[in-house]
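Peer 1: Provided below are the primary sequence and the corresponding predicted coordinates.
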Amino acid sequence: MLKELEHLKISLDAIKLATNSFHDDYFVRVGGFGKVYKGEIITTTTDGGLAKVVAFKRLDRRHGQGEHEFLMEIMMLFRYRHKNLVSLLGFCDEGDEKILFYEYEFNGSLERYLSSNTLTWAQQLKICIGAARGLEYLHNPPGT
């Protein structure tokens, strides 16, 4: 299965370089998968390299997630692209390390954003409609 996704693989050394070996200064939050770190990677383009800020989700097996959940997240998010879903950019599977990396959302998690008291009712409704569209896309992708 991972052979078809080999082009999304990134080395553990590159992730450690981007996060200063998972230093606390790069820590963002703890999620259901494990700790999330912010980092910057250089992506190659036809014009050279481009720095991109990304979020690294590092699997912590104490949270109940394992190999199966890791593979399922890669398979689902690699295939599905939608403006209301965070895009999977790649993964690392070296030794005991299982790490996923995504576009970094500068506004933080949806959960944190929605718990803010600064949103109007209209803004909350717009967010809910967008989330519903993302969920609908995941459950009924085009061509199925």
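Peer 2: Arrived safely, thanks for sending.

Peer 1: From here on, just use CA atoms for contacts and neighbour counts.
Peer 2: Noted.

Peer 1: any idea which helix or strand comes after the helix or strand in which G49 is found?
Peer 2: Secondary structure assignment for G49, by DSSP states H and E: strand 48-59. Counting by DSSP H and E, the next helix or strand C-terminal to strand 48-59 is helix 67-79.

Peer 1: Second structure follows, compare the two:
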Amino acid sequence: MASLREVEHLQIPLPLILSATNSFDENNLIGKGGFGNVYQGHSEQYGTIAVKRLDHRISGQGQHEFMMEIALLSAYKHENLASLVGFCDQDGEKILVYKHESNGSLDKVLQSKDLNWIQRLRICLDAAHGLKYLHDDVGPQHRVLHRL
């Protein structure tokens, strides 16, 4: 696992995140997940971002899991994976900041009735390329394994 020192260049100050999301305004809420709420934000430095704010009541994640996620997400770069911009671990807040994907989350895109089968097949192939990267292309010592 990466130490805080190894990823300190990815730290984003809490005031910048608060400014980008208008203090986590409900109008900027774009999703909810196992980690907590996700907000859209915008900053001069990072552009449009997706901000995942850890909610300790629902996620059960602690410092170890938070740092593990930062270490993994900062190490893997692929066009078919969400890109980690940075993180914030300040004033009791644990926040992950991603590049905002303009098409939204994959699950919502796939629910669209407007997608034809060719578009769905392209999405499946892109997802398969991302999974292949995580499973095979990063080398056996860094491979990410998925299980249910």
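Peer 2: Cool, got the structure. Predicted, not measured: the structure shown is a model, and the values here were computed from it.

Peer 1: So which other helices or strands are in contact with the strand holding G49 of the first structure?
Peer 2: strand 34-45, strand 97-103 (3 or more CA pairs under 8 Å, 6 or more residues apart in numbering; DSSP states H and E).

Peer 1: Which single helix of the first structure contains the most residues?
Peer 2: For the first structure, the longest helix by residue count, based on DSSP state H, is helix 121-139.

Peer 1: What span of the second structure is that helix aligned with?
Peer 2: Under TM-score structural alignment, helix 121-139 of the first structure corresponds to residues 117-135 of the second structure.

Peer 1: how far is the matching stretch from where the chain is centred?
Peer 2: Chain-centre distance of stretch 117-135 of the second structure: 18 Å, with CA atoms, centre = their mean, to the nearest Å.

Peer 1: thinking again about what came up before, can you say which of the helices and strands packed on strand 48-59 of the first structure is nearest to S116 of the first structure?
Peer 2: strand 34-45 (20.9 Å; CA to CA).

Peer 1: Show me the contact partners of stretch 131-144 of the first structure.
Peer 2: Stretch 131-144 of the first structure is contacted from outside by Y80, H82, K83, N84, L85, using CA atoms under 8 Å, 6 or more residues apart in numbering.

Peer 1: so what corresponds to V28 of the first structure in the second structure?
Peer 2: Aligned partner of V28 of the first structure by TM-score structural alignment: I30.

Peer 1: So for L77 of the first structure, what's the nearest residue that isn't a sequence neighbour?
Peer 2: L88 (5.7 Å; CA to CA, 6 or more residues apart in numbering).

Peer 1: Does the one you found touch F78 like I think?
Peer 2: Yes - between L88 of the first structure and F78 there is a contact under CA atoms under 8 Å: 6.1 Å.

Peer 1: who's more crowded, the two?
Peer 2: L88 (22 against 15; other CA atoms under 10 Å).

Peer 1: Tell me which residue of the second structure matches up with the more buried one.
Peer 2: By TM-score structural alignment, L88 of the first structure lines up with L84.

Peer 1: Identify the residues contacting that match.
Peer 2: L84 of the second structure touches I70, L73, S74, L96, V97, Y98, K99, counting by CA under 8 Å, 6+ apart.

Peer 1: Please report which of the residues you listed has the highest neighbour count.
Peer 2: V97 (26 neighbours).

Peer 1: From H42 of the second structure, how far out is that residue?
Peer 2: 11 Å (CA to CA, to the nearest Å).

Peer 1: what residues are up against the aligned residue in the first structure for A50 of the second structure?
Peer 2: In the first structure, A50 of the second structure lines up with A55, judged by TM-score structural alignment. A55 of the first structure makes contact with V36, Y37, K38, G39, F101, Y102, E103, Y104, E105 under the criterion CA under 8 Å, 6+ apart.

Peer 1: would you list those residues in JSON lines and tack on distance to A132 of the first structure?
Peer 2: Formatted as JSON lines, those follow (distance: CA to CA, whole Å):
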{"residue": "V36", "distance to A132 of the first structure": "25"}
{"residue": "Y37", "distance to A132 of the first structure": "27"}
{"residue": "K38", "distance to A132 of the first structure": "27"}
{"residue": "G39", "distance to A132 of the first structure": "29"}
{"residue": "F101", "distance to A132 of the first structure": "23"}
{"residue": "Y102", "distance to A132 of the first structure": "21"}
{"residue": "E103", "distance to A132 of the first structure": "20"}
{"residue": "Y104", "distance to A132 of the first structure": "21"}
{"residue": "E105", "distance to A132 of the first structure": "19"}
